[in-house]
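In: please find the sequence and the predicted model below.
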Amino acid sequence: MDQLQQVDQYFTNHREKHLEEMKEFLAIPSISSLSEHKPDMQTAADYLANLLEKAGMENVQVQPTPGHPVVTAEWLHAEGRPTVLVYGHYDVQPVDPIELWDTEPFKPEIRDNKIYARGSSDDKGQVFMHVKVLEALLQTEGKLPVNVKVIFEGEEEIGSVHLDQFIADHKEELATDVVLISDTALYGPGKPAVCYALRGLAGIEITVKGSKRDLHSGVYGGGVQNPIHALADLLSSFHDEHGTISVEGFYDSVRPLTDEERATYAELDFSEEDIKEETGVKELFGEEGFSYLEQTSARPTLEVNGVFGGFSGEGIKTVLPAQAGAKITCRLVPDQDPDEIVRLLRKHIEANKPAGVDVEVAEFDKGKPFITPMDHPLIQAAGRSYETQYDAKTAYVREGGSIPIVSTFDEILGAPVVMMGFALSTENIHAPNEHFHLENFDKGLRVVSDYFHEIKDYKK
């Protein structure tokens, strides 16, 4: 029996034990955005550290930050072999609306070979998978085929606000040849995908202020600017009727797709009708001149995520509100800079500000876009490892979402980032009834184990 066969048998023999441990991990309500869960964040970090110690990792530490802890560990005895830095996050999103969950979000339950719980897919289930890969390799082989460092954070869902500084402060300890992340999705059921690019992020909140207090619409209406009307005009100025963003200079730095990338997109088994059915919309709409896949992964966006102001309760209240607002996020592509995009948004807002109101702009999450060359040997190796378990050709894709810390790994550590996800887009990430298909958990264990062996002879 060769090494990977032994590892495969280990996963089979310990599957029930591993699932029980995963349930314990998922049961910890590690919601990073809610202050009342700060003790739970520490509990989750400690639990993760304990798993790593039991797996056989060394120098396991729960390191404090000004926010939530960072869990680190290492095993560095593979002389002459490359070093892999495994990243993931143990924090999760809030569970609201709680009434839409079929089972309690922090009481994990397995149904139809899927595990239901908040964080099961994003990202605690996939983090747990990596820990079990390390355990299996160390317990069956007594060593790892490569050097491995681990960094698991507790603030990804709130923008990794303290991790940039942590990485900068620990640059030498985190030095690596490649960063490995499982926080993305397969292309579809049974269809593996290596993500080689992520969109960046720039978020703002606009507040439109009119009168010093809410006014009676019968007394003042028609003579005083309504902030909601002003906000609607301002929001409509961001796009033309074809879905193109109208902010001057917004597209100036966008790196176009290469011919090879366009050819790869064309080869993907994609159906717009499937998207319509999945989303429940009658027709798709986006920037003119680009396909849906390009619009959602390789082109920048400007989306209004929320609008507020005035009276929205039952019945009617004849009020002219004192202020109104909107939350906006932009997804960015290489080589757009979040700070520059925010500057352009501010300039556009000032130029299009309606009469009779003041407009304030507050900045929120920012993250730079990221790309690793699709033909990089570490990217291609990931594709080969997927194909040991999935009976389908690996797709090489850009991800429409953002993982802001990825660009930090690239800039500070100077290492390529390989994103091998095992989630599915249909697993209700950030929504009620989040779940993780255990078929992909089982295959993911074996894919990642193979990948460590696949790249053991890699040289820069």
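Out: Yes, it's here. Residues are numbered from 1 along each chain as shown.
In: for the rest of this, base every contact and every neighbour count on C-alpha atoms.
Out: Will do.
In: so residue 97 makes contact with residue 432?
Out: Yes: counting by Cα atoms under 8 Å, residue 97 touches residue 432, with 7.0 Å between them.
In: who touches the residue lying closest to residue 156 once chain neighbours are set aside in this structure?
Out: In space, and not counting its chain neighbours, residue 156 is closest to residue 89: 6.1 Å by Cα to Cα, 6 or more residues apart in numbering. Each residue near residue 89 by Cα atoms under 8 Å, 6 or more residues apart in numbering is listed here: 123-124, 127, 152-156.
In: please repeat the previous calculation with a cut-off of 7 Å.
Out: 123-124, 152-154, 156 (Cα atoms under 7 Å, 6 or more residues apart in numbering).
In: ok, now residue 230?
Out: residue 354.
In: which element is it on?
Out: helix 227-236 (DSSP states H and E).
In: buried stuff in the helix or strand following that helix?
Out: Note on helix 227-236: by DSSP H and E, the next helix or strand toward the C-terminus is helix 259-267. By neighbour count on 16 or more other Cα atoms under 10 Å, the buried set for helix 259-267 is 261, 265.
In: for the helix or strand following helix 259-267, buried residues please.
Out: Once helix 259-267 ends, the next helix or strand along the chain (criterion: DSSP H and E) is helix 272-279. Within helix 272-279, no residue counts as buried by 16+ other Cα under 10 Å.
In: check it against this one:
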Amino acid sequence: MSAISPVLDHLDQQLDHSLQRLFELLRLKSISTDPAFAAECRKGAEWLVADLKSIGFDASVRATPGHPMVVAHHDGPAGAPHVLFYGHYDVQPVDPLDLWESDPFSPALKEVAPRHKVITGRGSADDKGQLMTFVEACRAWKAVHGSLPCRITILFEGEEESGSPSLKPFLEANAEELKADFALVCDTDMWDRDTPSICTSLRGLVGEEVVVTAANRDLHSGMYGGPAANPIRILARILADVHDENGRVTIPGFYDGVEETPSQVLQSWETLGQTAENFLGPIGLSQPAGEKGRSVTEMVWARPTAEFNGISGGYEGKGFKTVIAAEAMAKVSFRLVHKQDPDKIRAAFRKFVEGRLPADCSVAFHPHGGSPAIQLSYDSPFVAKAKSALSEEWPKPAVLTGSGGSIPVVGDFQTYLGMESLLVGFGLADDRIHSPNEKYELSSFHKGQRSWARILDALTR
């Protein structure tokens, strides 16, 4: 009999017990953004430490200027890989409370259809249910074999939902202790209820606020309209110049470091059935507005963008005021892919704006964060092993996907620990994370445990 078979059997037999442990964790109101819940966040960290110690980890609560970290270590066989598993135990606020169908901190198992059960409660999907799938896989390995198949370090954060202010300093200060061969991150989704996925790319991000100023005060548009420079018109023209008629960004050097997605990967994405109609239809749109000649999947997962997230200037109250504003402001974000350099993108955008500014005007820039894209090798042996393990567990084979968003911790692991991350999650798009009535599929929790057990086994072969 293979080493994995009794582990999977044990997970099946112990599902009810694993649910009770998850419910204990879900009852803790670890809302990181609200200082009123600081004690609950610490209780969450302490609960996890006690649970990890119960299965043989050397675990401890680590103080930070904010909420504590949980760090745990367990030895593995000589020559086996060393992995760092990351998750977060903090949760989002529950407001508006009146929209919840039940108490967000009284988790329950609810049958929503015949043979279809979900776990309800804040944090069930994001990220307590997800992180406990890995812990339960480790517990089963220990119960069956008395050991783990590889060396494991665990890092559970308590500030992910409030911007992770303590994470970078903690990684930098503890880099030697936390370094591993690669990281495992369970904070992502499946493609659908039957199809697991491995996220192989995350877009980077550059945020920039630009303020154009002309006259030294707001002006009467009748008295000064015509001769006086109008910052709103100037800024609108500059922003309009950022894209050409084909949807490409015109900033010089913007596409430096952008690679074409391999044709075999594009073909695999086509098999997922994502179309412009089913992607845009639910939000009331029908026509793709990005780069011509690219599918919506490629645009979101593998192409860079420039988007305008806010624009203001002049009178914005009720009624009408005939004024030429002294200044106009826009918030601009760039999603980056492959090897684009955030610093170079920011500098190129500023030069682009300054080059289009009339002599009478000035401009100020205010940065709002920047991080590079993450791109795993499509032929990474870790990816191949995890894909095979997932495909053995779920009804449909695992797919390699990308993410249009950013998960900053993955970049931080690369920057401070020098290692790549394998992103495997078991959430679904309708789990309502960050919203009232958050839920986590029972199948995600159960088969997620089995999946991690299989992945740990596969990584050692």
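Out: Structure's in. What do you need? Just so it is clear, the structure is predicted and the values come from calculations on it, not from any experiment.
In: quick one on the thing from earlier: mean deviation of the helix holding residue 230 of the first structure from the second structure?
Out: With mean Cα distance after the TM-score superposition for the first structure, helix 227-236 of the first structure departs from the second structure by a mean of 4.0 Å once superposed.
In: coming back round to it: and residue 97 and residue 432 of the first structure? Which one has more around it.
Out: Higher neighbour count among residue 97 of the first structure and residue 432: residue 432, with 23 against 9, using other Cα atoms under 10 Å.
In: tell me the contacts of that one?
Out: Counted by Cα under 7 Å, 6+ apart, residue 432 of the first structure has contacts 95, 97, 100-101.
In: now do the SS call for residue 73 of the second structure.
Out: What DSSP: H, G, I helix; E, B strand; the rest coil gives for residue 73 of the second structure is strand.
In: my read: it touches residue 153, true?
Out: Yes: at 4.5 Å, residue 73 of the second structure and residue 153 qualify as touching, with contact defined as Cα atoms under 7 Å.
In: the more surrounded of the two?
Out: residue 153 (23 against 20).
In: tell me how far the more buried one lies from residue 368 of the second structure.
Out: 32 Å (Cα to Cα, to the nearest Å).
In: quick one, what contacts the residue nearest to residue 302 of the second structure when sequence neighbours are not counted?
Out: Leaving aside its sequence neighbours, residue 302 of the second structure sits nearest to residue 337 (Cα to Cα, 6+ apart; 6.2 Å). Contacts here follow Cα under 7 Å, 6+ apart; on that basis residue 337 of the second structure touches 203-204, 258, 302-304, 373.
In: the same query, at a cut-off of 10 Å, please.
Out: 201-205, 255, 257-259, 301-305, 372-375, 404 (Cα atoms under 10 Å, 6 or more residues apart in numbering).
In: what's the answer for residue 149 of the second structure, then?
Out: Contacts for residue 149 of the second structure (Cα under 10 Å, 6+ apart) come out as 3-4, 75-78, 80-82, 138, 141-142, 453, 456-461.
In: returning to that earlier point: aligned partner of the residue nearest to residue 302 of the second structure in the first structure?
Out: Aligned by TM-score structural alignment, residue 337 of the second structure pairs with residue 333 of the first structure.
In: ok so, going back, nearest to residue 307 of the first structure, of the contacts of residue 89 of the first structure?
Out: Nearest to residue 307 of the first structure among these, counting by Cα to Cα, is residue 156 at 24.8 Å.
In: alignment lookup: that closest one to the second structure.
Out: Checking TM-score structural alignment: residue 156 of the first structure goes with residue 160.
In: next one: residue 178 of the first structure
Out: Using TM-score structural alignment, residue 178 of the first structure pairs with residue 182 in the second structure.
In: what's the spacing between that match and residue 152 of the second structure?
Out: In terms of Cα to Cα, residue 182 of the second structure sits 10 Å off from residue 152 of the second structure.
In: intersection of neighbour lists for these two?
Out: Joint contacts of residue 182 of the second structure and residue 152 (Cα under 10 Å, 6+ apart) are 81-85.
In: and these, which is closest to residue 190 of the second structure?
Out: The closest of those, once distances to residue 190 of the second structure are taken by Cα to Cα, is residue 85, at 18.3 Å.
In: wait, that closest one sits on residue 181?
Out: No: Residue 85 of the second structure lies out of contact with residue 181 (Cα atoms under 10 Å); the separation is 11.1 Å.
In: these two - which one has more neighbours?
Out: residue 85 (22 against 14).
In: separation between the equivalent of residue 140 of the first structure over in the second structure and residue 453 of the second structure?
Out: Using TM-score structural alignment as the criterion, residue 140 of the first structure maps onto residue 144 of the second structure. Distance of residue 144 of the second structure to residue 453 of the second structure, computed by Cα to Cα: 12 Å.
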